[in-house]
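1. Any chance you can model this:
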Amino acid sequence: MDVGGKPAPKTRKTSWKKDPAAVKEDILEVATIAFAAHGLSGANINEIAAKTETSKRMIYYYFGDKEGLYCQVLERVYASLRSSEDKLNVAGLDPVAALRRLVHATFDAHSNAPHFIRLVMIENIHNADYLRKSEIVPQLNRSIIVKLEEVCARGKAAGQFREGANALQLHWLISAFSFYNVSNKATFSASFGGALFGRPAQEQLKAQVADMVLAAVVIGYDPVAWGADQSD
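-> Alright, predicted model coming up:
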């Protein structure tokens, strides 16, 4: 507040001239929330600009247009999810333990990334038209397949995994369980109640998902996570 008792003018959070990377990241962060909530058509560039304390002109300077901003938001959320998986070192683990850890990590990563889930759902409405334009996302997604291929190869060599164990199929299975847990939370809860979404029940579901994936590829695997209490 100034000496005249009037509020001091609001200053920008960051200066595009002094720190353009910070401004760009701020725009992407706000745009992620906007696109996840309203989709590509519903998100408003003027509202995004106001919340980032920048300008529509500056957003277009960095991203070209609204679709360019949306594409970079997609790349950013994919990069964030893959980064959490890449940090997981399973090379020194027994193949069965390594696969279990990868399942648990993917389940948790999806649970912690609701914006990613919503944006993927929105992009599927667009038939992945914008994702196909990205040269970055296929490279990002390759990393988890490579990690699963390595685990499968070690499991087969040790005589623990079935010869038909396939990294891409495993990724599909793991992603399907993990994605549905977040994407359909609202409708599932409305239909059947929210008992499965409390912390104890989520931990139990995560263990059961790992059991189902392991049972599909590990020779003689005996599931251990079934039958426990699933209440909140």
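
2. hey, let's count contacts and neighbours off CA atoms from now on
-> OK.

3. Enumerate every residue touching Gln160.
-> Counting by CA atoms under 8 Å, 6 or more residues apart in numbering, Gln160 touches 95-96, 218-219.

4. which one is Ala207 nearest to, not counting chain neighbours?
-> What sits nearest to Ala207 in space, not counting adjacent residues and going by CA to CA, 6 or more residues apart in numbering, is Ala225, at 5.8 Å.

5. And for Thr52?
-> Closest to Thr52 by CA to CA, 6+ apart is Ile27, at 5.9 Å.

6. before we move on, what about Leu40?
-> Using CA to CA, 6+ apart, the nearest residue to Leu40 is Tyr70, at 6.9 Å.

7. right, and Thr32 touches Cys71 too?
-> No: using CA atoms under 8 Å, Thr32 is not in contact with Cys71; the gap is 10.4 Å.

8. neighbour-wise, which of those two wins?
-> Legend: neighbour count by other CA atoms under 10 Å for Thr32 and Cys71, higher for Thr32 (24 against 19).

9. Following up with a second sequence; could you model it the same way so I can compare the two?
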Amino acid sequence: MKRNATVNESKEARPAKRDPEGVRRDILSVAMEEFSQNGLSGARIDEIAARTRTSKRMIYYYFGDKEGLYQHVLEEAYGKVRGGESNLELDGLDPVAALGKLCRFTFDHHRRNPAFIRMVMIENIHHGRHMQLSRTIRALNQQAIEALEAVLTRGQDSGVFRLGVDPLELHWQISALSFFNVSNAATFSFIFGDGLFTADGQDTLSRHVADMVLRYVLQPEHMGAIAKDGQ
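-> Alright, predicted model coming up:
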């Protein structure tokens, strides 16, 4: 009886087996924080292992090595923003509403995910070397251009958007306006104050970014669509 009790206690004390996909997600989430805060060279696999209650061996089993983990984090970060764009269901909206919604989403995603912006900045320091090794990132971002092109084409076909707007250039403009808001927040707020970085200030900037982009693509006679659509 005593022996059976000991066996039962041993079973109860044994930790539950963790879901492999859950472990992988946890590692990527913590690694995003570690890499975005400390860069590729400064990030510590020991720290990631400790915070996820795994081991370096387990991390290397899933991702190969430190640079492999870093590349997977980049892919995960881009997958999240592109997945969010896909969920906007822009095809069901008129072109003005669709473009305005895309602009607002991009701005709001970036301000709520500063780790993503820092990861992009870090990868630029490395001259995009790890991105070049990833087929996933290129494919994900090509989908973003194609989705924007579809919105532009619908607007041009209906006579609302002017002709000659390049979707890649427009994507650059939306990204630039949204990126600067996060990448330069510390220096900008130190020099000019933090009024633009309050909740109200950020909401105003988000609306105005959408306004600027729409004014760039709309035919002059359709500028009233901005106020009508509530952008």
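
10. before we move on, back to that, can you flag the buried ones in the contacts of Gln160 of structure 1?
-> Among the contacts of Gln160 of structure 1, those scoring as buried are 95-96, 218 (criterion: 16 or more other CA atoms under 10 Å).

11. Now the residue nearest to Leu40 of structure 1: which helix or strand?
-> Under the criterion DSSP states H and E, the helix or strand holding Tyr70 of structure 1 is helix 66-86.

12. who does that helix touch, helix- and strand-wise?
-> helix 20-42, helix 56-63, helix 95-111, helix 114-125, helix 137-157 (3 or more CA pairs under 8 Å, 6 or more residues apart in numbering; DSSP states H and E).

13. Give me whichever of the ones you listed is most buried.
-> Most buried of those, by mean neighbour count (mean count of other CA atoms under 10 Å): helix 95-111, with a mean of 20.

14. Just list the residues touching Val96 of structure 1, thanks.
-> Val96 of structure 1 neighbours (CA under 8 Å, 6+ apart): 155, 160, 214, 218.

15. swap in His72 of structure 2?
-> Counted by CA under 8 Å, 6+ apart, His72 of structure 2 has contacts 28, 63.

16. Swap in 7 Å and give it another go.
-> His72 of structure 2 is in contact with no residue at all, counting by CA atoms under 7 Å, 6 or more residues apart in numbering.

17. What does it correspond to in structure 1?
-> Here His72 of structure 2 is matched to Gln72 in structure 1, going by TM-score structural alignment.

18. State the distance from that match to Ser134 of structure 1.
-> 9 Å (CA to CA, to the nearest Å).

19. what does Asn124 of structure 1 give?
-> 15 Å.

20. mind listing what's buried in the strand or helix carrying Val209 of structure 2?
-> Element membership for Val209 of structure 2, per DSSP H and E: helix 199-217. Within helix 199-217 of structure 2, the residues scored as buried using 16+ other CA under 10 Å are 202, 205-207, 209-215, 217.

21. How much space separates the residue nearest to Ala207 of structure 1 from Gln204 of structure 1?
-> From Ala225 of structure 1 over to Gln204 of structure 1 (counting by CA to CA), the distance is 7 Å.

22. before we move on, what about Val218 of structure 1?
-> 20 Å.

23. Check Ala128 of structure 1 too.
-> Taking CA to CA, one finds Ala128 of structure 1 at 33 Å from Gln204 of structure 1.

24. Identify the residue nearest the residue positioned nearest the centre of structure 2 in space, chain neighbours excluded?
-> With distances taken as CA atoms, centre = their mean, structure 2 has Val81 as the residue nearest its mean C-alpha position (3.7 Å). Leaving out its chain neighbours, the residue that sits closest to Val81 of structure 2 by CA to CA, 6+ apart is His109, at 7.2 Å.

25. and what of Arg44 of structure 2?
-> Glu34 (7.4 Å).

26. again with Leu119 of structure 1
-> Closest to Leu119 of structure 1 by CA to CA, 6+ apart is Ala36, at 5.2 Å.

27. is it true that that neighbour touches Arg118?
-> Yes: assessed by CA atoms under 7 Å, Ala36 of structure 1 is found in contact with Arg118 at 5.4 Å.

28. Run the chain-centre distance for stretch 174-181 of structure 2.
-> 12 Å (CA atoms, centre = their mean, to the nearest Å).

29. Could you tell me where that stretch falls in structure 1?
-> Counting by TM-score structural alignment, stretch 174-181 of structure 2 corresponds to residues 174-181.

30. Give me the mean distance between the matching stretch and structure 2.
-> Taking mean CA distance after the TM-score superposition for structure 1, the mean distance separating stretch 174-181 of structure 1 from the aligned residues in structure 2 is 0.5 Å.

31. what's in contact with that stretch?
-> So stretch 174-181 of structure 1 is contacted by 103, 106-107, 110, 117, 209 (CA under 7 Å, 6+ apart).

32. of all these, which two lie farthest apart?
-> Ile117 and Val209 (18.3 Å; CA to CA).

33. what residues are up against Ala31 of structure 2?
-> Taking CA under 7 Å, 6+ apart as the test, what Ala31 of structure 2 contacts is 48, 73.

34. Give me the distance between it and Arg135 of structure 2.
-> For Ala31 of structure 2, the distance to Arg135 of structure 2 - CA to CA - is 21 Å.
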